[in-house]
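Student: Need coordinates for the following:
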Amino acid sequence: MIVVEGKDDTKALRRVAECDTIETNGSAVGEAVIEKIRLAAERRGVIIFTDPDAPGEKIRRTVEQAVPGCKHAFLSRDEARSTRGKIGVEHASDEDLLKALEAVRTAGQEAEEQITVDDLIGAGLIAGPGARRSRERLGILLRIGYANGKQLHRRLIEFRISRQEFAGALEAMDNEIRPESDPAAGKKRDL
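Tutor: Presented below is the predicted three-dimensional model:
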């Protein structure tokens, strides 16, 4: 079962996959909806797929806190942006919806070797020029969504992102920033 915010999200997902949804109908997730999600989690499993904005993140946190162990699908803000600038799952292309569903992640046990706050600082993801933009790009590459520095650290742990995955995403970011013809290309970030 996929937890979404509303009927337009359900319609969009049903264009690309045969699925059942539970609609929260807003960020004030009621106890009746939580009970449906609990039952779905026990019997089928749950994927939380909310908009990449503040209300969507509030729903994601509320549901995860009430029903631990849910899986998560994420879209970037650009993937979820309409031609009029609105943000929502319902605005994503079929291709981006499928990519998000294929990259579903489960929060849970910690990775064998955790990424530390010092790793994030050394990689320029906390504080400093461009940190916000770098966190946004890292969230896209790892398919864990945008997060501030504290949230990013928590998500890296929750979604068991390995040091190898983290380093690979940082390297991809460096290659995007500095094309191979750039003499600074290939400069490694501190881990």
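Student: switch to C-alpha atoms for all contacts and neighbour counts from now on
Tutor: Will do.
Student: ranges for the helices of the protein?
Tutor: With helices called from DSSP state H, the chain shows them at 7-16, 31-43, 54-66, 94-102, 117-122, 131-142, 149-158, 163-177.
Student: Redo those helices as CSV? Include mean neighbour count and distance to Ala73.
Tutor: Supplementary listing: the helices of the chain in CSV, determined by neighbours: other C-alpha atoms under 10 Å; distance: least, C-alpha to C-alpha, whole Å:
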stretch, mean neighbour count, distance to Ala73
helix 7-16, 16, 12
helix 31-43, 15, 15
helix 54-66, 17, 10
helix 94-102, 16, 5
helix 117-122, 16, 23
helix 131-142, 19, 11
helix 149-158, 18, 13
helix 163-177, 16, 18
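Student: now the other sequence, so there's something to compare against:
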Amino acid sequence: MVKIKEIIVVEGRDDTVAIQRAVEADTIETNGSAINEETLERIKLAKEKRGVIIFTDPDFPGEKIRKTIAEHVPGCKHAFLPKEEARSKKGRGVGVEYASVAAIRQALQHVYEETLELKEEITFDDLVTAGLIGGALAKARRQRLGQLLKIGYTNGKQLHKRLQMFQISKEAFCTALEQVLQEEKQHE
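Tutor: A predicted model of the protein is given here:
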């Protein structure tokens, strides 16, 4: 079993169980989106000692937790799980706890390190021109682009920020966008 050096931040106990089925790792549980100061201090200490990977559910509360941690503990690493890989068998819930061992391992193999010095290689105008902001297909395109780049689903503003934060190259962006557009054509 693969051993992860960093401590993985998850939302709850079920997420810890799912992570430990997939890899050998220690976790910190936030116990929901109301993260207290004590938990943030534990995450800060973990980042200083071993590094931290934020691995929250691909939903609104999970994104809120990710954002809160990133604000208070800059420089963390991030792992993202596509929503379709995190659905419960009954289709009612979305979370890390529902993901397969393979999906969790895949997400942890494509971890992004947050960059504190943001360089704008891909502009907001580039996103508008690519049809990722505004228009009937923008949401679906962003969703697929997020899967291909392994940065999760975002709205337009978040996409711009994540592309900068994780220093996605213009080349990687264009390659993924080209694939999104080709897939669109095949489904017409």
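Student: Adding distance to Lys86 of structure 1, write the helices of structure 1 out as a markdown table.
Tutor: Listed next are the helices of structure 1 as a markdown table, based on distance: least, C-alpha to C-alpha, whole Å:
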| stretch | distance to Lys86 of structure 1 |
| --- | --- |
| helix 7-16 | 13 |
| helix 31-43 | 25 |
| helix 54-66 | 13 |
| helix 94-102 | 16 |
| helix 117-122 | 31 |
| helix 131-142 | 18 |
| helix 149-158 | 24 |
| helix 163-177 | 26 |
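Student: which stretch among those helices comes nearest Gly108 of structure 1?
Tutor: Nearest of the helices of structure 1 to Gly108 of structure 1, taken as C-alpha to C-alpha: helix 149-158 at 5.4 Å.
Student: what angle do that closest one and helix 131-142 make?
Tutor: Taking axes from the mean of the first three to the mean of the last three C-alpha atoms, to 10 degrees, one finds that helix 149-158 of structure 1 is oriented at 20 degrees with respect to helix 131-142.
Student: What is the mean deviation of helix 149-158 of structure 1 from its aligned residues in structure 2?
Tutor: Helix 149-158 of structure 1, aligned to structure 2 and superposed, deviates on average by 0.5 Å (mean C-alpha distance after the TM-score superposition for structure 1).
Student: whereabouts in structure 2 does that helix align?
Tutor: Under the alignment (TM-score structural alignment), helix 149-158 of structure 1 falls on residues 156-165 in structure 2.
Student: Also stretch 118-129 of structure 1?
Tutor: Stretch 118-129 of structure 1 falls opposite residues 125-136 of structure 2 when the two are matched by TM-score structural alignment.
Student: and the gap between the aligned residue in structure 1 for Asp14 of structure 2 and Ile48 of structure 1?
Tutor: Under the alignment (TM-score structural alignment), Asp14 of structure 2 pairs with Asp8 in structure 1. Summarising the geometry, the distance separating Asp8 of structure 1 from Ile48 of structure 1, computed by C-alpha to C-alpha, to the nearest Å, is 15 Å.
Student: Ok, Ile161 of structure 1 next?
Tutor: 18 Å.
Student: which one of these two has more residues nearby?
Tutor: Set Ile161 of structure 1 next to Ile48 and count neighbours by other C-alpha atoms under 10 Å: Ile48 wins out with 26 against 20.
Student: In contact with the aligned partner of that one in structure 2: list those residues for me.
Tutor: Aligned by TM-score structural alignment, Ile48 of structure 1 pairs with Ile54 of structure 2. For Ile54 of structure 2, the residues meeting the contact criterion (C-alpha atoms under 8 Å, 6 or more residues apart in numbering) are Ile8, Val9, Val10, Arg66, Cys76, Lys77, His78, Ala79.
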